[in-house]
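1. Below is the sequence, then the predicted model.
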Amino acid sequence: MDSLLTFFGLAVMAFLFGGAGLAWYSFSQLKQANRRIDALNQAVTDLKQLLAKSDATQQNAASAPLQPVDEAPASGSPVESALELATESELRPPKEGRDSLACKAPNAVVPVQVATHSSSDQRASDAANTSEKKDRRAVNNKDKPPHPAPSHTPRPSLTERFEAFIANNGLLWIGGAILALGGVFLAKYSVEAGLVSIATRLVFGGVFAAALVLLAEYLYRKQGGQSGVLTTCAALASGGVITGFALVLVTFTYYQFISSALAFAGLAFISLLATALALRYGPLLAVIGIIGAYAVPALVNTDSNNLFALLMYVNLVSCAAMWVAQKVQKDWLWWQSFTGHFLWLAVSIAVGESGDIWLIFATMVVGLYLYIVAGVLGWRFSESNGQALAVKVLLMPRKEQLAIILSVMGLVAFYALHGFAPSLIWVCALLAVLCAWLPLRHSAFDAWPFVALAFCGYVIMMYPLPASGATLSVFAGAFGFTQFAAWLCFGYGWFMMKRYPKRLSYCLFSAVSSLCVFGLSYVISPLAISAQLYPLWSGHLLVMAAAAIWLGQQGLSAYGKAALWVLANTHLALVLSMWLNASTLTLALCGQLVLLAYYQKSYQLAFPSWLTKIGLSLVLLRVTLAPFTPEYSQENVLSVHWSLVVLPLMLAFIFAAYRLQTNRALKNWLEGALMHLLALFVTLETSYYLIGDYPSLQHLSFKEMAALSMNWLVLGTVYWWRYRISQRDLYLIAGSFLAGASGILHVAILWQYNPWFSAIDVGPYLLFNWVSVLWLVPLVMLSVALKYGLIPARLQLDIRFIYGLIALFCFLFVNATVRTVFQQQFIMVQLTTSQAELYTYSAVWLLIAASLVVLGQRLAQSPLYQSGFAILLVVILKAFLVDMAHLDGLYRAISFIGLGLSLVGLGWLFTRVRSH
C-alpha cells in the first residue's frame, strides 16, 4: 500500500511539473501570437500606403498622353502585391518589424495599366489634390536614411530566459529528466515492492533503459535527424543511460549479483556507449558518458591493485573522449577529458611503486599526444609550421604549456616520493628527445626545450654526489651527466638558431642553457671537490666560449651573433666566479648589462626591455642583500673590503650601460639603479667604517640601529625621488617601507637605547659622532624632501607632522651637541649641568631664533618667521627663569643689560631686513 501511495505521489508531482511547464509554454505561444498580430496590423497599414501610391501613379499616368500599353505584368494589381507583402510580413520573424516593411514596401509597387474608362480618370482627377501632399511626404521619408538600430541589446532577464528555455525544447529536457528519475525510482521500487523476484525487477529496469535508448534511435531514424527531434532523442537516450548506470551499480553494490570485473565492464560499456551516442544526438550524452567513464574506477573497487589495467582503461577512455570532442567541436569536452586523465595520472603517481614509472610515463606521453600534439600537428603528424611566434605568444598561458608542465610536475613528484633511480636518467633523455623533436615540426612548441632544461636541472640536483673520502670520477655520475647535458644543449641551441634564424627563443636558449647546467652543478657541488672539479668545468666553459665566438662569425643573424657573444661572456664570468670570490660574480653579471647595451647599439637590435629589467633587478637584489650574507662579511678584493671595490665598479658599469642605451624607459631604470647603488655605497661604507662590520638584524646594538635608521631613511628618500620621476608604485612602496622602518628604529632607540637617560657613548668628537648620525642626517633628509617635494602626495601626510619631525630632530641635535661640548661622550640628564652650559643653550637657541626670523623675512615664509619668534620667546623665558635665577647684585644687572641690548640689536636687525 505504501508503495502504491508513493507511486501515486510521484505521478501527481509529474502532472504538476508537466502542467506548470505547459502553462509556461502556452504563455510563450500567446506572446508569439500577439507579436504576429502586431505584424499583421503593420502590414495592413503598409497596404493602405500602397493603395495611396497606386492612386497617385494612376493620376500621373492619366495626365500623360495615351500610348499603346503592353500586357500587364504577372505580378498582378497593387492590391495583390500588398496582400503578398502582408503574407510575407506575417511569416517573417517578428523582430524585423516596421523597419523591414518600410524598406520593402516601395519596391513592391508594380507598373499599373492606364485605364481607359472614364470612372478611373475621374477618380484619379479627384484624388490628385488630396494625395499630392501625402506623396511628397512619403518621398521625403523614403529619401531619409532609417534610424540605425541600437548596437547594444539589453540582456534578457531570468524570467525571459526561462520562457525561452521552455519555448525552445525545454519541456523535452524536463521530460528526459523525469524519465531518468522514473528509471531510478523504478529501480528503487523494484527493491522495495517485493511483488516479483529481484532478478525480474532488475531485468525490467534494464529493459526500460534499453527501451529509452531504442526509442531515441527509432525517432532519429524516422524523422531524419531534424534539430527538434535531436533534442528529444538526446533527452530519451540520456534517461536510458542514467537508468542503466544506476541499475548496474545497484546490482553490484546492493545485491552483489555480479562480480566487480563484470560491473566494471558494464559501467565502462554504458559510459562508452553514451560517448558514442553523442555523435548522433549531441554533446550532452558525451558529458554523461565521459564523467561516467572516468568515475567507473572510483565506483567499482576490484581489489586487484592492478595499475596497468587502470592506466590502460584511462588511456582508452581518453582516446574515445578526444575522438568525440573533435567530432562535436566542443572545447569544454576537451577540458573535461583533460581533467579526468590527469587526475587519474596523479592518483597513479601517489599509489604507484618505483617500478611503475614506465606505465606512468607512457600515460603522460599518451596524454601529451591526445591533448596537445594531435590538436597542433594532427592525428598523423601531417601539420607543420616553421614561422616564428612572438615571445609574448610563447609565454602567455596556453593548453600546450599546461599539459607539459603538469607532466613534468608529475615526474618530479614521483621521484620526490621514491627517491633517485637509474630510470630517472632515461626518463629525462626521452623527455628531452620529445621536447627537442616537436619544435622541428611546429613553432608552437618553442617553449618546450626550456621545460626539458628545467627537468635536466632537477636530475642534476637529485643525482647522488660521491661520499666524503670516496674516489672522485669527474667523468661519471652527476658530473658526467652534467657535461653530456651541457654539450647537448649547446649543440641543439646552435643547430636550431642556424636553421630557424627568426625564432628568437633559440637565441635565448643558446645563451643560457649550457650556463645554467654548469652553474647549477657549480652551486651544489661541495667545496671539498672544488680542486678537482673547477679546472675541468673551467676548461669546458672556456672551450664553449671560444666555439661561440667562432660560430658567431659563420653567417648567423644579428640576434644569433649577440646570443653567442652573451654566451661567451657569461661563461667567462662563471669561470672568474669559480676562481675568484663571490663578489666578482655580482660584478660579472653587472658587466653583462653593459655588453647587452653595446650589442643592442652596435648591431641595431631590439632586445625585449624586460630582459634588461630582470637582469638589472637581480643584480641590484644580489648586491643589496650581500651585506647580510655571511660569505660577504669578511671578503676582500685586492686586499680591500669588497664593497669599496665592487660597488664603484658597478656604478661605472651601469653608467656605461646608461650612456649606450637608447630606450628612454630603460634609461629611467638605469638612472634609478645608479641612485640606488650610490645610496647603498654611502650607507654600507658608513656602516662598515662606523661600526667595523655590517649590522646583524638578529641582535641590533645602539650603533647598528643608528646606522640602519640613517641608511634606510636615505634609501627611502632616493626611492621617493625615483617615484616622482617614473610614477611607478614599486618605488612608492619601497620608499615608504624604508622610511617607516627608519621611524620604527628611531622609536626603538628612544625606548631602549635613549642616550639622554642611558650611559650610551655617543663619541668624543664634535659633530663627527653618533649624535649627527642619529639626528642630524634625518633632519637634513626631511628638510631636503620637504623643500623639493619628494614626499609623495599619495601618502596624505599632514605638513604639520613633517614640520614637527624636523623641529624634534633639530631640538635633539642642537641640545645634544651643546651637551657633548661640556660632557664629552655622554649626554645623560643625570649629569651635573654647569652655569656656562645653561648660558650656551640660551646663546645657541637665540642665534637659531634670529636666523629663522631673518630667513623667514627674506623668503617670505610665515612658518619660519613664526617659529623664530616662538623660539625667541622661549629663550627669553628661560633666561629670566633659569639662567638669571642664581645671580645677584652687579652680575644680575649686567646680565639684564646684556640681554636687553641683544634684544634691541635683534629688533634693529629685523627692521633693516624688513625695510630691504
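-> Structure received. Numbering: from 1, shown residues only.
2. okay, CA-based contacts and neighbour counts for the rest of this
-> Will do.
3. if I look at the residue of the chain positioned farthest from its centre, how far off is residue 124?
-> Centroid-distance maximum for the chain: residue 118 at 84.6 Å, with C-alpha atoms, centre = their mean. Residue 118 sits at a distance of 10 Å from residue 124 (criterion: C-alpha to C-alpha, to the nearest Å).
4. What of residue 469?
-> In terms of C-alpha to C-alpha, residue 469 sits 123 Å off from residue 124.
5. And the next helix or strand past the longest helix anywhere in the chain?
-> Ordering each helix of the chain by length in residues (DSSP state H) puts helix 2-63 first. Proceeding N to C from helix 2-63, the next assigned helix or strand is helix 78-91, under DSSP states H and E.
6. Just give me how far the helix or strand that that next one is followed by sits from the chain centre.
-> Toward the C-terminal end, the helix or strand that comes next after helix 78-91 (DSSP H and E) is helix 97-104. How far helix 97-104 lies from its chain's middle: 49 Å, per C-alpha atoms, centre = their mean, to the nearest Å.
7. one more structure, for comparison:
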Amino acid sequence: MEYVLLVLMALAIPLLGLVGFFRTVSLGRQILLLEARLARAERALAEAGAAGERTAAATEREEQPEQAAATLAEEEQEEVAAAEPQGAAGPPAAVAAGTRLPPRSLEETLGTRWAVWLGGLALALGGLFLVRYSIEQNLFGPGARIAAGGLFAAALLAVGEYLRRSERGLGPAAAVIPTAHAPSVLTAAGTISAFGVVYAAHALYGMIGPAIGFTLMGAIALATLAAAALHGPALASLGLVGAFAVPLLVDSHNPEPWPVVLYLIAVAAAGYAQARLRRWIWIARATALGAVLWGLAFLGLRGPDLAAMVAHVLVQTALAAFFLALEPYRGAEDADAAPDPLALGALAAFAALAGLGLQDPELGSWRLVLGGGAFLVQFGTALRVAPAAGGALFAAAVAGAMLWGWPVLAEAAAEGPTVLPGAPSRPPMPTALWLFLLSGTLCGGALAALGWARLMRSAALPRLAAALYAAAATVGPLALMTLAWHRIDGFDRSIPFALAAGGLGLAFVVAARTFRTGEETACWASLVGLEGFAAGALGALALGLTMALEKGSLTAALALSALGAAWVTTQARLGLLRYAIGVLGVVVAARLGWNTALIGDDIGSLPVLNWLLWAYGVPALAFALASVLLRRQRDDQVVALTEALALALAALLVFFEIRHALTGRIDSPRTDHLEMGLQVVSSLLFGLVTVKLEAFRRSAVLRIGSYVFGGLALAGSLAGLVAMENPLFSRRDEVIGGAVFNSLLLAYLMPALAAFWLGRAARGRRPAWFVGAAVALGAALQLLWTVLEIRRLFQGSDINFLHHTSEAELYTYTAAFLLMGLVLLAYGVLRGSRPVRLVSGAYILLAIGKAFLVDMSGLEGPLRALSFIGLGAALVGIGLVYQKWIFGRPPSSPAAPDAPSPAE
C-alpha cells in the first residue's frame, strides 16, 4: 500500500504541474486571439472612413494590387501550413486575407514561446531528477522505478495527444505560435522519457536483454518519426537522432552487424519518406548523414561481416537515390532539369563511402559486388533523371576507386619491398589481371556508350546537365585507362596502352561525328556532345602520346596536339575543345613545374642542333601558333596560357642551350662568369622582345613577362656577375680569350648594352622605375666591365684582387673613368639625353673620388701630378661645356631709356 501511494504521489506532482502549465498557455492564446481581433476591427474602421473620400477611378486602380497581395498572402499561408504540424494548421480565409499582425512584444515572446520551450525542458528534467532522487534515497526498487518512468512517459504522450486534438478548435490562435507547439514539446518530452526508461531497464538494471531493448528503442524511435507527421519537424529530429543512436545504446557481448543493417534500412526509409512527404529537406540531409556515419563505422568490419558492410553501403545508396532523386523527379521533363544539391550531395557522400570501402585489401570477392553495385546505382540514377546527372561522374569515381584499391598478386604482397633495395622499376601486378582489365573496360565502356546515348536521345537537356553527361562519357574512360596504366606499367612507356588510347580517341571521333551530322546548333545536348567528344578525342590522343613517347617527346606531342586542336577550332566553333587546349596547357605547365629539365642526359654533342630543339623549341613554336589561331576567335585565359607557355618554353630553350654549349650537359653543377653573363643577356633580350611586341598587341602576359625577365636579369647580375661568379673574387674563374676580345666582353659589356637597349625601348611603355632600373643596371655592368678589362690588361687571365696592383694600373683606372665620362657627356650633349649625361656625371664623380682618395696616397712622382692635372683640365672643360651648350642662356640687353639714338 505504501508503494502504491508513493507511485500516485510521484505521478500527481507532474500532472498538477501539467494542468497549471497548459491552463496558462490556453489563457495566453485567448488573450492573443482577442488582441488580434481588436486590431483588425480598428484597422477596418479606419479604412472604411478613408474609403468614402476616394474616387471611383482610384478604387479601380487599386483593386489589382490588393488582389495580388491577397493571393500572395494565401500562398504564403499554404506554404506555412504545409511545413507546420497538423494541429497548428493555417488560419481560415478571413485571417489570411486580413492585415498583418503587429510585431510581437517581449511579453508575448516570453509568454507564448519561451514558456512552452522551457516548460517542456523542465518536464523532461523533472522526470530525470525524480528518478535520480528515488535512486539516491532508495525509495523504490528497480521495477517500481521503471514502472513509474513508463507511466510518466505515457502521461506526457497522452496529454500531448489530447492537446493536439483539442487544438483544432482554436482557429487563428494556432497560427500565432507555430514554432512553440505545446503538444509537440510534450510529446518530445514523453519520447525522451520513454527512451530513458528502456535504456535504464537494459543498461542499468539488466531487466531486459539486448534483443528486446534494441527492439523497444527502435520501435520508440520509429513511432516518434511517424508522430512527427502530426507534431512537426522538431519531433522528427528527435526521433531521427534517437533512431540512429539506438544501436549505440544497446550493450551486447556478441554484437551482430546484420540486425543493425536491417534496422538502419527501416530508419533511413522512414526518415526519407517523412522528409519527402512533408518536404523537410534538413531531415533528408540528416538521414543521409546518419547512414554515411554508420557506414564509416562498418568499414572496420572484418571476415564474414564484410558482407554486412557491403549491404549497408549499397542499400543506403539505393534508398538515397530513390527518395532524393528518382521518386521526386519521376516523370519530370529534361527541359526543366536543374541540378538538385540535396540529391547530388547525398550521392557524392555515398560514392565516397563506397570508395573508402573498396580500399580494404580483405574485401575479396565482395569487391566486385560493392564496386559494381555502387557504380550501377550511381550511373543508373544519373541516366534516369537529369537533375542527378552529376551521379555519372560519381560512378566514374567509384570505378576508379575500385581499380585503385585492387589487390596485388599474392606473391608480390608476401615479398614486400625488401627483395631489392630501392624502388622497384614496375609496381606489383594486380591479381586476376584479366578481371581487373575487364572491370575497367566494362565501366569505361558503359560510361562512354550510355553517356553518348543519353545525349543523343535527350534533345531538351539543359546545358549543365548535358555537360555533366559529356564529361562522364569522356573524362571517365580516360581516367580509368590512366589508372589501369599506372597499376600495370607504373606510368612507364607502354605501346599496348597507347594503342588502346588511340582506339578510344577514334571512338570519340566517331561519336562526335554523329552529333555533327545532326542539328548541332538546335539543342544543347547535340552541341555539348559534339564539343565534349571532340575534346575527349584530343585527350585520348594526348594520353596515347604520353604512353608511347619518351626522351622529352611528351611535351612536344602535347603542344602539337594543342596546335592541331586550335586549328580545328578555326574550322568549327567548338568551345569545349578550346578549353581542352587549356587543359593540355595546364598539363604542360605542371610538367615544367615538376621537372624543368624535360629531357635526360643524352641530348647530343652539337651545341644547337640537339634534342633540346625538339623538347623545348617545337613546343614553344606550337603554343605560339596555337595562341595566334585562338586569338582570332577571342582573347581569353586560354590564349594567355598558350602565350605564357610559348614564352616560358622559348626562354628555357635558350637557357639550356647556353648551358649545354658551355658545359656539355644541362645539369652540370659548375658555372662561370661567361655563362652567367650570357644568361643575363638572354633575359634582357627576352624582356626587350616582350616590350617591343606589346607595341603591336597589348597583352598582360607580355607585360608581366617583361617584369619577370627584367627581375631575372637583375638577380643574375647582382648574385652572379657582381658577387659569386665575378673573376675579381673567384680563384677558379679566369678570363677566357685575349686582351680585348675575351669572355669579359660577352659576360659584362653585352649585358650592359642590352640593359641600355631595354631601358630605351621601355621609355613611355613601362613605369619610370623600370626604365631607371634598366639604365642603372647597364651603367653598373659597363663600369664593372671597364674595371675588369683594365685588370685583365695588367694582370693577365687571373685577375683576382689579391694580386698586387701597380701604379700604372691605378692611374689607368682614373684615366678610364674620366675618359668614359667625357665620351658619355659628349654623346649626351649631342643627343640631348639627360640620363646619359647623368651616367657620365657618375663616372666623373668616381674619377674625382679615386683621384683624391687613392691616387693622392697610392701614386708618386709624375703619375700623381699627371693624374691631378688631367683631372683638373677635364673638369674645367666640363664646366665650360655645361655653361655654353647645356645651361647657357643668351644675355639679356635691355635698352637704356636715356641712350641716344644713332640718328642723333
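-> Sure, I can see it. Just so it is clear, the structure is predicted and the values come from calculations on it, not from any experiment.
8. After superposition, what's the TM-score, could you say?
-> Put the two chains on top of each other and the TM-score (TM-score structural alignment, normalised by the length of structure 2) is 0.73; 787 aligned residues with a C-alpha RMSD of 5.3 Å.
9. Now do the strands in the stretch 701-850 of structure 1.
-> Taking DSSP state E, counting those that start in this stretch as the criterion, the stretch 701-850 of structure 1 carries no strands.
10. Just tell me what residue 430 of structure 1 corresponds to in structure 2.
-> Correspondence of residue 430 of structure 1 to structure 2, assessed by TM-score structural alignment: residue 373.
11. next one: residue 262 of structure 1
-> Under TM-score structural alignment, residue 262 of structure 1 pairs with residue 212 in structure 2.
12. Give me the mean deviation of the helix or strand hosting residue 611 of structure 1 from structure 2.
-> Per DSSP H and E: residue 611 of structure 1 is located in helix 609-625. For helix 609-625 of structure 1, the mean deviation from structure 2 after alignment is 3.3 Å (mean C-alpha distance after the TM-score superposition for structure 1).
13. contacts for the next helix or strand after that helix?
-> For helix 609-625 of structure 1, the following helix or strand on the C-terminal side (DSSP H and E) is strand 636-637. Applying C-alpha atoms under 8 Å, 6 or more residues apart in numbering, the external contacts of strand 636-637 of structure 1 come out as 581, 642, 645.
14. Count the residues that sit near the aligned partner of the second one in structure 2.
-> To tie it back to what came earlier, the one meant is residue 642 of structure 1. Superposed on structure 2 with TM-score structural alignment, residue 642 of structure 1 falls opposite residue 611. Neighbourhood size, residue 611 of structure 2 [other C-alpha atoms under 10 Å]: 19.
15. Name the nearest residue to residue 611 of structure 2, sequence neighbours excluded.
-> Leaving aside its sequence neighbours, residue 611 of structure 2 sits nearest to residue 603 (C-alpha to C-alpha, 6 or more residues apart in numbering; 5.1 Å).
16. and if you look at residue 823 of structure 2?
-> Computed as C-alpha to C-alpha, 6+ apart, the closest residue to residue 823 of structure 2 that is not its neighbour in sequence is residue 840, at 7.8 Å.
17. what lines up against residue 39 of structure 2 once you look at structure 1?
-> Match for residue 39 of structure 2 (TM-score structural alignment): residue 91.
18. Could you measure from the residue nearest the centre of structure 2 over to residue 498 of structure 2?
-> The residue lying closest to the centre of structure 2 (C-alpha atoms, centre = their mean) is residue 586, at 15.1 Å. For residue 586 of structure 2, the distance to residue 498 of structure 2 equals 21 Å [C-alpha to C-alpha].
19. next one: residue 570 of structure 2
-> Distance of residue 570 of structure 2 to residue 498 of structure 2, given as C-alpha to C-alpha: 28 Å.
20. higher neighbour count, the two?
-> Each of residue 570 of structure 2 and residue 498 has its neighbours counted (other C-alpha under 10 Å); residue 498 has more, 22 against 13.
21. With adjacent residues omitted, what lies nearest to that one?
-> residue 544 (4.2 Å).
22. Assess the claim that the one you found and residue 493 are in contact.
-> No. Assessed by C-alpha atoms under 8 Å, residue 544 of structure 2 is found out of contact with residue 493, at 10.1 Å.
23. Which one's more surrounded, these two?
-> Higher neighbour count among residue 544 of structure 2 and residue 493: residue 544, with 26 against 16, using other C-alpha under 10 Å.
24. For that one, give me its contacts.
-> Residue 544 of structure 2 neighbours (C-alpha under 8 Å, 6+ apart): 497-502.
25. Just the buried ones out of these, please.
-> For those, a burial check counting by 16 or more other C-alpha atoms under 10 Å picks out 497-499, 501-502.
26. which of those lies closest to residue 256 of structure 2?
-> Nearest to residue 256 of structure 2, judged by C-alpha to C-alpha, of these is residue 497 at 45.8 Å.
27. could you list every residue that touches that closest one?
-> For residue 497 of structure 2, counting by C-alpha under 8 Å, 6+ apart, the contacting residues are 481, 485, 544, 547.
28. 7 Å instead?
-> For residue 497 of structure 2, the contact set (C-alpha atoms under 7 Å, 6 or more residues apart in numbering) comprises 485, 547.
29. May I have the residues that are in contact with residue 261 of structure 2?
-> If you count contacts by C-alpha under 7 Å, 6+ apart, then residue 261 of structure 2 has 308, 312 around it.
30. at 10 Å what do you get?
-> Taking C-alpha atoms under 10 Å, 6 or more residues apart in numbering, we find residue 261 of structure 2 in contact with 267, 291, 294-295, 298, 308-309, 311-313, 315-316.
31. just how off-centre is stretch 553-563 of structure 1 within its chain?
-> With C-alpha atoms, centre = their mean, you get 34 Å for stretch 553-563 of structure 1.
32. now the end-to-end length of it.
-> Stretch 553-563 of structure 1 has an end-to-end distance of 12 Å (C-alpha to C-alpha).
33. coming back round to it: ok, now how distant is the residue nearest to residue 823 of structure 2 from residue 870 of structure 2?
-> From residue 840 of structure 2 to residue 870 of structure 2 the distance is 17 Å (C-alpha to C-alpha).
34. Which one's more surrounded, those two?
-> Neighbour totals were compared for residue 840 of structure 2 and residue 870, and residue 840 leads with 25 against 13 (other C-alpha under 10 Å).
35. residues touching residue 342 of structure 1, list them.
-> Contacts for residue 342 of structure 1 (C-alpha under 10 Å, 6+ apart) come out as 314, 348, 363-364, 367, 403, 406-407, 410.
36. that's a helix at residue 242 of structure 1, yeah?
-> Yes. When DSSP: H, G, I helix; E, B strand; the rest coil is applied, residue 242 of structure 1 is found to be in a helix.
37. which residue lines up with it in structure 2?
-> Checking TM-score structural alignment: residue 242 of structure 1 goes with residue 192.
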